[in-house]
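> please work out how this folds:
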Amino acid sequence: MTTSSADVATTHAARDWAGTVGNFLVRHIMIVVMVAIIAFFAYRSARFATPDNLMTILVAAAPFALIALGQTLVILTGGIDLSVGSVIAASAMAAAWSAKNMGDNPLYPLGAAVLAGLVAGAINGLVVSRLNVPPFIATLGMLTLASGVAYVIGNGAPINGLPSSYGVFANTSVGGITIPVLLMIVAILAFAFIMRRTAYGLRVYALGGNRLAAEIAGVRSKGILFSVYVISGLLAGLSGLMLSSRVITGAPNLGQGYELDAIAAVVIGGASLMGGRGTVWGTAIGLLLIQTINNGLDLLLVPAYWQNVIKGVIIVAAVAVDVWAAKRRK
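You can find the predicted model right below:
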């Protein structure tokens, strides 16, 4: 029995097509995982795949997006910032205090939150870059310090009775989209451009890939290290303002545990904790994956204690799949 040249060509074409599809799926494995999770929740809950619920996911994701972007820069240098959750709390309390005691002007809480975040980030940056303290230890100390400051500002209690203007930061919509969601979109686009199209972004990658080689090439490693922690602190400050503005109150325990979800989003997005590998778009996908899981489990009325178990398993599985895909790509 002979095989015609047409049959051979068809077989080769089918194999090439299958190989192309397979390579695409491997390269974009986290998008595939994301689509699968969305399909599952959409099948189980009629409320999930609705415009209103999509906006709910985006609103919940916005504060996390800011700290995840800052965490991305820090992790790209081979560091880690454990303090962002406590910096959120301290910034929120500083903003709430200024709104209550300095007059009904939205610029006061905005300035207070930004200043608190910048100070915390600058201290982290100085300790890491100038004193050569390991980032884990330096930011762990700031975690405790900022948490204490948050309670000191409110004398151990939340700050209530804030003016209605305080809610403008989180509850104002432009074209049907709230300010936090707009800020998240702008921040993701801006940082994606900065990290891929500017000299600063290339230096961050170079520093995380090989610090000695980067310094030999002329990269000012101390300045870059200082800057990424300052940026992380600044974004945590804005996140604290958005979270407290949403409920128009200052809570000293706000942001507790947020640093873990931020780190998880960065790692799920394909970043290496050793530095030098990761993207802003990967972080955005990891962030939306976590928020989608949170939202879907809520809609399915899964008890909170089981949600943590399920989310932990899914996160570990997603990272394992990404590692497998990375090996296949190589």
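> switch to C-alpha atoms for all contacts and neighbour counts from now on
Fine.
> the helices in the stretch 51-200 of the chain, which residues?
Assigned by DSSP state H, counting those that start in this stretch, the stretch 51-200 of the chain shows helices spanning 51-76, 84-101, 107-129, 135-153, 168-171, 179-197, 199-209.
> second chain to compare with the first, below:
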Amino acid sequence: MSSESVNKKKKKGFGEFWDRYSTISILIIMTLVFGIMRFSSFFTGSNMLKILEQSSITILLGLGEFFAILLGGIDLSVSSIMALSGAVCAKLMSDFGMHPLAAIIIGIVVLGVFVGLVNGLLVTTTGLPPFIITLGTQAILRSIVYIITSARAVSNLPITFSRTVGGSVGFISAPVLIALITAIVLTYFTKKTQCGRNLYAIGGNPQAAWYAGITVSKHTVIAFIISGLCASMAGMVNIARLAAAEPNAGTGYETFAIEAVIIGGASFFGGVGKIPKVVIGGLIIGVINNGLNMCGVSSYYQQLAMGCLLIIAVTLDRFFGASRKN
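This is a model prediction of the structure:
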């Protein structure tokens, strides 16, 4: 056997390993590293629950971001959708005395779905890259947040809202439960529905999907609606945990969402990825943030760690992820 054949076999073997076990391997390694560094405080039940709760927002944002990336695109507006839906919901409850359920419906169904619909329609009708469209809507939505809140935090939220959305159900916190249920529903959607399978087909080869009779524009809009819906759910969880809506809420979280998806095994080239791995990717982000905080590492270095991890994940996907499409 030639050396070239051996190298190809090794590359394919590592590609298969990377596809199957990369995400869980990274999670185990990160957990062990921080566990060894801060054994007495890291491996405690309360800290594990804290990591899960803190990761819930990243997971929700990542679940929505997954569908944009699945099509070979991106949604940079998820952090601003999160902030806007949270601010509107908080204003409705605090300033207008609206019932929490009605405010949540408006924040999630109306705002999340509407903004996602606008993003999808702009992408399909203009033909511009999703990067450009969502970069613009990100700035527009963040500006709207500052305008409606006068750049001040909105507090005095009903206790029932904070206890229900930000509280606990038994020993599991409500944010974790919300993220878990959302992941289960979206897993079913991607695996068991025709629409979900069509999204994979479009991400793998849009032209072939079009020839197969799949309406690419319609499915693109659906993907961005799901992204907006998940981002607005993250906004509800965020204000419930903080008992206030901060105008700067979620700033930079679009990076966390993208990292959760890519570290979770999805590909920037589209057509590849699984919802459960996105959940693990979100947990990896949570473990890293929690562990670095425990070690007293500055937030600047935390961003450095996240950036390096993202570059490594994308690089490995570029060179070893091709086997997933073969």
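> please state their TM-score.
Aligned and superposed, the two chains score 0.88 in TM-score terms (TM-score structural alignment, normalised by the length of the second structure); 311 aligned residues with a Cα RMSD of 2.2 Å.
> picking that back up, and the helices of the stretch 51-200 of the first structure as TSV, adding mean neighbour count?
Listed next are these as TSV, based on neighbours: other Cα atoms under 10 Å:
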stretch	mean neighbour count
helix 51-76	24
helix 84-101	30
helix 107-129	23
helix 135-153	19
helix 168-171	19
helix 179-197	17
helix 199-209	20
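> looking at those helices, spot the one closest to Ala18 of the first structure.
Taking Cα to Cα, helix 179-197 is the member of the helices of the stretch 51-200 of the first structure nearest to Ala18 of the first structure, at 31.2 Å.
> any idea of the angle that closest one forms with helix 51-76?
Angle of helix 179-197 of the first structure versus helix 51-76, following axes from the mean of the first three to the mean of the last three Cα atoms, to 10 degrees, is 40 degrees.
> related to what we said a few turns ago, okay if I get the helices of the stretch 51-200 of the first structure as a markdown table plus distance to Leu260 of the first structure?
Formatted as a markdown table, the helices of the stretch 51-200 of the first structure follow (distance: least, Cα to Cα, whole Å):
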| stretch | distance to Leu260 of the first structure |
| --- | --- |
| helix 51-76 | 10 |
| helix 84-101 | 9 |
| helix 107-129 | 18 |
| helix 135-153 | 12 |
| helix 168-171 | 23 |
| helix 179-197 | 19 |
| helix 199-209 | 21 |
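> figure out which of the ones you listed is closest to Asn23 of the first structure.
helix 179-197 (23.4 Å).
> counterpart of Leu141 of the second structure in the first structure?
When the first structure is aligned by TM-score structural alignment, Leu141 of the second structure is paired with Ala146.
> out of the helices of the stretch 51-200 of the first structure, nearest to Leu301 of the first structure?
Taking the helices of the stretch 51-200 of the first structure one by one with Cα to Cα, helix 51-76 is closest: 15.0 Å.
> the second structure: matching residues for the closest one?
Going by TM-score structural alignment: helix 51-76 of the first structure matches residues 45-70.
> how far off centre is the matching stretch?
7 Å (Cα atoms, centre = their mean, to the nearest Å).
> after superposition, how close is that stretch to the first structure?
Aligned to the first structure and superposed, stretch 45-70 of the second structure gives a mean residue distance of 0.9 Å (mean Cα distance after the TM-score superposition for the first structure).
> you'd agree Val319 of the first structure is up against Ala271?
No. Val319 of the first structure is not in contact with Ala271 according to Cα atoms under 8 Å; the separation is 10.0 Å.
> tell me which of the two has more neighbours.
Ala271 (22 against 18; other Cα atoms under 10 Å).
> residue in the second structure matching that one?
Using TM-score structural alignment, Ala271 of the first structure sits opposite Ala266 in the second structure.
> what's the closest non-adjacent residue to that match?
Nearest residue to Ala266 of the second structure in three dimensions, chain neighbours excluded: Gly273, at 4.0 Å (Cα to Cα, 6 or more residues apart in numbering).
> nearest to Gly19 of the first structure, out of the helices of the stretch 51-200 of the first structure?
It is, among the helices of the stretch 51-200 of the first structure and with distance given as Cα to Cα, helix 179-197, at 28.8 Å.
> on that earlier part again, so the residue nearest to Ala266 of the second structure, which state does it fall into?
coil (DSSP: H, G, I helix; E, B strand; the rest coil).
> count of neighbours near it?
Neighbour tally, Gly273 of the second structure, other Cα under 10 Å: 22.
> correct me if wrong: it contacts Val279.
No. Between Gly273 of the second structure and Val279 there is no contact under Cα under 8 Å: 11.4 Å.
> any residues in contact with both of these two?
Gly264 (Cα atoms under 8 Å, 6 or more residues apart in numbering).
> all strands of the stretch 201-326 of the second structure, in order?
Along the stretch 201-326 of the second structure, no segments are classed as strands by DSSP state E, counting those that start in this stretch.
> can you tell me the closest non-neighbouring residue to Lys277 of the second structure?
Lys277 of the second structure sits nearest to Gly264 (Cα to Cα, 6+ apart), 4.6 Å away.
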